[in-house]
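*Asks:* What shape does this take:
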Amino acid sequence: MAEATAASEALPEVKPGERHLILVDGSGYIFRAYHALPPMTNPEGVPVNAVYGFTTMLSQFLTRHAASHIAVVFDAARLNFRNEIYPEYKAHRPDPPEDLIPQFALIRDATDALGVCRAQLEGFEADDLIAAYAKAYLAEGPGQVTIVSSDKDLMQLVRPGVQLLDPIKQKPIREPEVMEKFGVTPDKVIEVQALAGDSTDNVPGVPGIGIKTAAQLITEYGDLESLLANAEKIKQPKRREALIENAEKARISKRLVTLDDAAPLPCPIADMAARPPADGRLEAFLRAMGFRSILARMGKLGDGAEPSRRGGTHHAVTHAPAPGPAAPDLAVPFEGYETVTTEEALARWIADCLAAGVIGIDTETDSLDARRAKMVGFSLATAPGRACYVPIRHGGEVDMLTGPAPEQIAPERAFALLRPLLEDPTVLKVFQHAKYDLEVFAREENGGFTAVAPVDDTMMISYAMTAGKHGQGMDELSVLYLNHAPIKFDTVTGTGKARIPFGQVPLDKATAYAAEDADVTLRLWLLLKPRLREETALALYEQVERRMVAVLRDMESAGIKVDGAELARIGEDFATRLAVLEKQIHALAGREFNVGSPKQLGEILFDEMKLTGGRKGKTGAYSTDASVLEDLSGQGVELAARVLDWRQLAKLKSTYVEALAAQIDPVDRRVHTSYGMAGTSTGRLSSNDPNLQNIPVRSEEGLRIRRAFVAEPGNVILSADYSQIELRLLAHLAEVPTLREAFAHGEDIHARTAAEIFHLDPGKVDKEARRRAKTINFGIIYGMSAFGLAGRLGIPPAEGRSIIEAYFAQYPGIRQEMERCKEEARTNGFVRTPFGRKLWIPDIAAKDPVRRAGAERAAINAPFQGGAAEIIKRAMVRLPRALKHSGLTARMLLQVHDELVFEVPAAEVEATSALVKDIMESVAKLRVPLSVEVGTGQSWAEAH
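*Replies:* Take a look at the predicted model:
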């Protein structure tokens, strides 16, 4: 949370006797603080992460910048005079997060405790008060006004004596910066905003006119009224019509964006004189909030002495606590780490961690499976190059190879010292892949650590910004961002038969490896966390990705019950059917052979049966992959069709029936999948060990496997599935009125498409026409070619092309959206979901046309898959809290693409179904409604 220190050019130099007013945009600080820090609570259990961040930022700002007067300006309420002008103004903005609402009053208390005047007034926005104070202050006499905000709406106030200060970059915003942003001088900003509008605030503007065009028009005509008076002279027809038709909207927009510098002043300017906090008030506030790390920086953890204050002239805003250290040097060597083997040394490190406020932390274990892993040791980092390793289970039995166990702290003693730090709400614990480490801590003996908070995850911070661009492993991130290749695990443990457990690695090597991990993690956080805002990924990370860590941990821990006896019956049936299929295949081939051997199958198909289309690979064997067999099957080759059936059934038997049986936990008789959070290019989750996301949805075999997933006695399985979510996102993004109308009225979208594409009477669309339309609808989203569509529908390629052309002729907005996605990828290297997440498309500029075509298809589909992934993640974050708040005890067990699976007490089914459906349908506001289908049953198959 530290502000940048290199700000000498940011504020005008203030000499003794000169007047300088600093006006801090309180709302900007609040939301920045809220999104920058994970959830934390004070001793009374009240959320305080925004309070902590606000207090830290404001106190550090005050110690670094001189002023004679200062105030923090807050919004008083959502409604103000602008809503009387235009009721839709900011009407679409969501309510503040639930855990932020109780913090508003505490933030005002923090402002008072810091000795800073605060201003707010019902009926006016903070921006109006800032405008009024700036005008009134300069009217009293010569001076300077600095507005601490990067809000573009405040740029209209820039003039001699008034500037903005970007609180993140610590750079001034003066006339050149305004010109760069709006293309006009500050006095013309409101004219440009009136034309361009602002979707964030629901300011309508003139449709089709953006900032660049608006700046050109205002530069040419001088102001809005002059432009509107000459609108009929505009040469471009669309622009001319838009200006004429929306003239009144533009005038309303100008009134909405113009700040009221005549607003009443809620507190006199004299009360804004800079002063230190009242004796003892700040320390009392910090203690009441439990802000130990700030108290530690003040040196006040143990006694009741007054806070230390920074000296200076009477013009300086001299507040405690003192600022934190300057920005850390990330280039310090990765060496000099300490091995901690005594309780005294560990206590010293923990005290350093409390004072640091942000630490890197990592665990070393004996397994990659978090549910079975046992901790061998842990590492801590308080600053770049400042890290340690704490062994707790190294060595063990004395033998000829390892010798006696080295000196180390007993696990129970180490954890007793560590627990207060892990549970301290004022110390941010930074992990790389936090879900794994938190599970390891939670499953520790002696009660485990289930309240580790607050937490950040460098893997997910990076993934929020770079999905699809590169891998998210620590080693790869370290090379990419720190230009440092960490020590490899194989280097310290050996490989193959010579590999030793990490617990047997000599402590000097173990320390170099483990402490470096914590050091790298902290350095990555210091480098990457500030970039989240720059990459417009802060809200995605804070509100979705970070919160998913706890959600997925709970789901993985819960698991889902599997009926072993039913699995065995399914396995026997599949084995019988495989034997029958094998006999049929041998009969069709004219001889027996190993059906599972691609080489033998290729010889039969292309050498013995003389079928065309055979392609040999580098090994000299024919390719018999699925695409080859599907082509042959489409030509009527029954042998190829039967082999495809055999392969699918054999895969289901080995991957699910046999693997699931082996992975049933012997204690709770449940299967516990592990969710991969950062492995896909679209933001979707993956499921591993076992993979429960690839069970066929509509086949009879897939349905049978789902019958083995059952509820505990007294409970039922509840399935909640988003209906046609990607098509709804297509209707949201593309300008297709008929699709939006169909979804709005709950029509059968595939039947509607069939009627329009094939020119049928809506009441006479048969199953075959609907099936074709469904294939087209989903195929278009995946960028399917005419050849691919023809193959799916079993028609000639020429007919496939004519169908696609008819589709785009009926829905031109879809083609335009597809071309927009491809162009965005070519220009930027990424596309965005409807919610702003960047999804990188690395091969979009590939020279290989095949790779490039694949990247273009990915660019078309990514916004829909990525948008769907974000919607269901938002629901997953909200549902556990909502269920608990409603007194319901249902557990969320699985996420499978667009579906969530719960285990629900039979008595709570109705209430849970209603709540789940309501939340899932309300987590995102699209131009078409979201729809969720809910089903229940004793098994997953019955509920689906």
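
*Asks:* C-alpha from now on. contacts and neighbour counts both.
*Replies:* Noted.

*Asks:* and I871, what does it touch?
*Replies:* I871 makes contacts with V923, A924, as judged by C-alpha atoms under 8 Å, 6 or more residues apart in numbering.

*Asks:* Where does it sit: helix, strand or coil?
*Replies:* Secondary structure state of I871, per DSSP: H, G, I helix; E, B strand; the rest coil, is helix.

*Asks:* repeat for the one 4 residues further on
*Replies:* For A875, the reduced secondary structure class is helix; criterion used: three-state DSSP.

*Asks:* That one and R32: what is the separation?
*Replies:* A875 sits 23 Å away from R32, going by C-alpha to C-alpha, to the nearest Å.

*Asks:* ditto for L330
*Replies:* Taken as C-alpha to C-alpha, the span from L330 to R32 is 24 Å.

*Asks:* same deal with G683?
*Replies:* 24 Å.

*Asks:* Repeat that for L227.
*Replies:* Taking C-alpha to C-alpha, one finds L227 at 38 Å from R32.

*Asks:* What of R297?
*Replies:* 22 Å.

*Asks:* Helices of the stretch 251-400 of the chain, start to end?
*Replies:* With DSSP state H, counting those that start in this stretch as the criterion, the stretch 251-400 of the chain has helices at 281-289, 292-298, 343-356.

*Asks:* what about M818, how many residues close to it?
*Replies:* Applying other C-alpha atoms under 10 Å, we find 22 other residues in the vicinity of M818.

*Asks:* How about it, nearest residue that isn't a chain neighbour?
*Replies:* Leaving aside its chain neighbours, M818 sits nearest to I860 (5.5 Å; criterion: C-alpha to C-alpha, 6 or more residues apart in numbering).

*Asks:* what about the one you found, distance to P812?
*Replies:* For I860, the distance to P812 (C-alpha to C-alpha) stands at 15 Å.

*Asks:* quick one, which of those two is more surrounded?
*Replies:* I860 (25 against 15).

*Asks:* on that earlier part again, L330 and R32: which is more packed in?
*Replies:* Of the pair L330 and R32, R32 is the one with more neighbours under other C-alpha under 10 Å, namely 21 against 18.

*Asks:* could you say which helix or strand contains the residue nearest to Q895 when sequence neighbours are not counted?
*Replies:* In space, and not counting its chain neighbours, Q895 is closest to V901: 6.4 Å by C-alpha to C-alpha, 6+ apart. Using DSSP states H and E, V901 sits within strand 899-905.

*Asks:* I'd like the structure of this one too, to check against the first:
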Amino acid sequence: MKNKTLLLVDGSSYLYRSYYAMPNLRNQSGEPTGAIYGMVKMMRKISQEFNPDYMVCIFDAPGKTFRDELYPDYKAQRPPMPDDLRVQIAPIYETIEALGWTLIAQEGVEADDIIATLAEIARQNDVKTIISTGDKDIAQLVNEHISLINTMTDERLDREGVKHKFGVYPEQIIDFLMLVGDKVDNVPGVEKVGEKTAAKWLEQYGSLDNLIQQADKLTGKIGENFRQAIPQFALTRQLITIKKDCELPETYRQFDQLVPKAENQEKLIELFNRFGFKTLLREVSGDKDAIPTEYAHQDTLPEIPKEVHYSMVTTPEALMMCLTKIQEADSVAFDTETNSLEPMKARLVGLSLSIAVGQAWYIPLAHNSAGLLDEQLDKTQTLDLLKPWLESDKPQKILQNAKFDAHVLANEGISLGGVKHDTMLMAYVLASNKKVSLEELASRYLGRKGLSFEEICGKGASAITFDQVPLDKATQYACEDADFTFQLAQVLLPKIEAYEGFKTIYALEMQVWPVLYQMERVGVKLDEQELKQQSDDLGKAMMALEEKIYTLAEQPFNINSPKQLGEVLYERLKLPILSKTNSGAPSTDEDTLTKLAADYPLPALILAYRSLAKVKSTYTDKLPRMIFSGTGRVHTNYAQAAVVTGRLSSSDPNLQNIPVRTEEGRRVRKAFIAQEGFHIMSADYSQIELRVMAHISGDANLQKAFAEGKDIHRATAAEVFGVNLEEVSAEQRRAAKVINFGLIYGMGAFGLASNLGISREAAQNYINRYFSRYPSVAEYMESTRSKAHDQGYVETVFGRRLWLPEIQGAKGPRKAAAERAAINAPMQGTAADLIKKAMVAVQHWLREQKLASRMIMQVHDELVLEVKNEEADRVREYLPRLMSEVAQLAVPLEAEVGEGDNWEQAH
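*Replies:* Modelled structure (predicted):
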């Protein structure tokens, strides 16, 4: 008969993991909820995975334990529990019990002792125990009845597993920990004895007692340290040994009391509503439309209709009625359904329209499942009829991601006009840190959930395209899209109009999307032969590096395998282990290899090899395959509502991440060319974020340097190092450049020291001198930190609101990172606003002048144009002027122009 199983969860271990792993989640009342959410997910997952016969979650109780009496400094170095975590303890206890777990937190002993006692009782009753923890101390409990599971790494330890991980068996773990100590609990070990030495000694001598008896055989300083530590061993053994005989209430000794209970659904619904856990609320309630109270009751929430009227348009009479109504309406929500999500390839399958809450029509045009063709209107005739309305400039259309729909219609020969609102851009302006999909927005602002794309099309290899969806389901889905979009515009518009900054930025974003659409539509021409040659050259360079790598490694191996690379670096060559992965393996990531490369040649070669491989696989091999056959060009997609700071991001292909610091990366740009009769022109804002800093901070010295047209890095060097401008050395200018850019990214003394290769003291002196010369910059940084903490956001010069959810309540490194982001976000966000304004201005001028030249790329602070040769003089003259005049800052804006046969020459 199969043994029954007891599952014991170290709740205190889970607690801290959840708190530090989850983002700084808060409900509508501002209560922190991240640790609660993490605990719920972990507890539900592990109980479902193991389906135990008995299960208990054990926490450390507040107050002192017997170990504190033995050793007053026990755990003295542990920082106090963060306030944001402390306030989540009570609701965590409440939630775990509602999930059906028995919960124990007993004063006077630690969670480990209760776990050991329950495991011992289980052994006596022939019950197998699984302990879920990340605490290595508990490894001492492992035997044929007890095993460990670490859910963060999915590591499972039986007796042999403990030996493999620590180098000693479970029965030796206490001796092992007495030798190495426990820094977390402030338990002293033997000075200079690490895990490898401790494991080697215990393998040789068997136990600490045997080692003590032969202590005189240990030579050198480490032997002296061991002998000096012997008197403390009696104490450390008591501190490290986990008790297996705690006095527990009789309830917990009767295993029939530890059987998993049914989830308290009513209580969980109440709690998940309070915490704002949307997905969990739907799961536990079984109601796919369930929305937490904080999402379902917004001030401007339109009344949800008691019934909806969704219709399928399949007759000429119905189409004419629909057309008449949309022509007369003030606002029409409009959406396309397609057979693809690739803008240049997507073909129209159907159209949905809504002019009132709860009312929508779907016009199917190209569903091709068996028997559907006869039920639909003729696509060509229908589009001919709708084309005048679709192309009308009358501002009445409301869309969710209008840029995509414009591409879809263009593929059908229709030029979309009259876009009044884009709900995706509205939501992005209001909260750029949150998702902006229609499904997410409907849930957040309407308290509505419709059919999901996966529900009707499936996912993975078995997924179907929308043109294969049955008409009844397609109608429901498409009409919901139009209906929800119509409602969202009603909810979001008052929020936009409530604040001048929102109105300004939304107006800008609505001007930007048609510019991006045109750029995407035009695409970029590539020199395929050039890319092929580059791929060949990169392949040869990689082969040459391989030979050098194998020579240094003294053997061939798979360079792309972290496991094999780790074996070569750390086991064969004995390089120092600087960091480890989550699974405990020595790391071979880029940061680690970069540090090792300072002293060892092989890591440097590996980094060089990876750099070449990335350029080859990502660009020279891949770009030719992405050329669209219909145009002979590549057509990237600019995500307008994806980056918190307002920056654009590019994908399929990503044209913004082509390396510029390596020769190979720069060479890729050589393959970006113009069509015959044109050439490439590039205009790049000069030191835009530093100029924004000068404007925002109001620092007189910084503004003066820009106003006088000085080399800003040379001017900063003169200020920081106290020398005349003409006397600034190249090294001083380089250091000043690092300081200038580092400080606007929130860099501290440690980062500056690392970057410049100097001591932290010297770096701090540089920073102090910088701030003494530019005092308003220091004041700006301090006031920005304070405002960000108070408000939870910062703003750009033009009113774009940049939310920083991590800034409030975060501690330690997370707090520092959030503060760095707060300092930099106004600069980066304002730079994003400026380049968007420039795109709009340049596009307007090109159209007004009726020029054939056109913008083809936007990369960070740079605009790239394909310029007709005969128009070059005019564009060269006006382009920097247009870019510099988009805003009046306290310092002049400057744009530098270059041109050539390809992007590399122009840049």
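
*Asks:* ok so, going back, roughly how far apart are the equivalent of the residue nearest to Q895 of the first structure over in the second structure and A838 of the second structure?
*Replies:* In the second structure, the residue paired with V901 of the first structure is V864, using TM-score structural alignment. Separation of V864 of the second structure from A838 of the second structure (C-alpha to C-alpha): 12 Å.

*Asks:* who's more crowded, those two?
*Replies:* A838 (26 against 22).

*Asks:* show me the contacts for that one.
*Replies:* L882, M883, V886.

*Asks:* now do I696 of the second structure
*Replies:* Y780, V797.

*Asks:* Just tell me what it corresponds to in the first structure.
*Replies:* So, by TM-score structural alignment, I696 of the second structure is matched to L733.

*Asks:* Just the element for the equivalent of E933 of the first structure over in the second structure, please.
*Replies:* Aligned by TM-score structural alignment, E933 of the first structure pairs with E896 of the second structure. Using DSSP H and E, E896 of the second structure sits in strand 895-900.

*Asks:* Check which helices and strands that strand sits against.
*Replies:* Judged by 3 or more C-alpha pairs under 8 Å, 6 or more residues apart in numbering; DSSP states H and E, the packing partners of strand 895-900 of the second structure are strand 678-685, helix 872-884, helix 903-906.

*Asks:* With mean neighbour count and distance to S759 of the second structure added, can I get those in TSV?
*Replies:* Converted to TSV, those look like this (neighbours: other C-alpha atoms under 10 Å; distance: least, C-alpha to C-alpha, whole Å):
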stretch	mean neighbour count	distance to S759 of the second structure
strand 678-685	24	34
helix 872-884	17	40
helix 903-906	21	38
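
*Asks:* Make CSV out of the ones you listed and add distance to L235 of the second structure.
*Replies:* As requested, these are arranged in CSV below (distance: least, C-alpha to C-alpha, whole Å):
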stretch, distance to L235 of the second structure
strand 678-685, 67
helix 872-884, 73
helix 903-906, 69
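
*Asks:* Select, out of these, the one closest to L607 of the second structure.
*Replies:* helix 903-906 (24.2 Å; C-alpha to C-alpha).

*Asks:* which of the helices of the stretch 251-400 of the first structure sits most buried?
*Replies:* Highest mean neighbour count of those: helix 292-298, a mean of 22 (counted as mean count of other C-alpha atoms under 10 Å).

*Asks:* so where in the second structure does it end up aligned?
*Replies:* The aligned range for helix 292-298 of the first structure is empty, by TM-score structural alignment.

*Asks:* again, but for stretch 772-788 of the first structure
*Replies:* So stretch 772-788 of the first structure sits over residues 735-751 in the second structure, by TM-score structural alignment.

*Asks:* Then stretch 587-605 of the first structure?
*Replies:* Using TM-score structural alignment, stretch 587-605 of the first structure corresponds to residues 551-569 of the second structure.

*Asks:* and the host helix or strand of G161 of the second structure, which stretch of the first structure?
*Replies:* Assessed by DSSP H and E, G161 of the second structure sits inside helix 159-166. Alignment note (TM-score structural alignment): helix 159-166 of the second structure is unmatched in the first structure.

*Asks:* Would you mind listing the buried residues in that helix?
*Replies:* Across helix 159-166 of the second structure, burial judged by 16 or more other C-alpha atoms under 10 Å covers R159, G161, V162, K163, F166.

*Asks:* Now render the residues you listed as a markdown table, adding distance to Y16 of the second structure.
*Replies:* Below are those laid out as a markdown table (distance: C-alpha to C-alpha, whole Å):
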| residue | distance to Y16 of the second structure |
| --- | --- |
| R159 | 27 |
| G161 | 25 |
| V162 | 23 |
| K163 | 27 |
| F166 | 23 |
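
*Asks:* neighbours of P826 of the second structure, just the number please.
*Replies:* 28.

*Asks:* ok now do the corresponding residue of the first structure for it, which residues does it touch?
*Replies:* For P826 of the second structure, the aligned position in the first structure is occupied by P863, per TM-score structural alignment. Contact partners of P863 of the first structure, counting by C-alpha under 8 Å, 6+ apart, are T682, V831, R832, T833, P834, L839.

*Asks:* Can you pick out the most distant pair from these?
*Replies:* T682 and P834 (12.4 Å).

*Asks:* Look at these two and report which has more neighbours.
*Replies:* Comparing T682 of the first structure with P834 by other C-alpha under 10 Å, the one with more neighbours is T682, at 27 against 18.

*Asks:* Pull the contacting residues for L685 of the first structure.
*Replies:* With the criterion set at C-alpha under 8 Å, 6+ apart, L685 of the first structure makes contact with Y675, G676, M677, A678, G679, A869, H897.

*Asks:* Need the counterpart of it in the second structure.
*Replies:* Checking TM-score structural alignment: L685 of the first structure goes with L648.

*Asks:* cool, and L660 of the first structure?
*Replies:* So L660 of the first structure corresponds to L623, using TM-score structural alignment.
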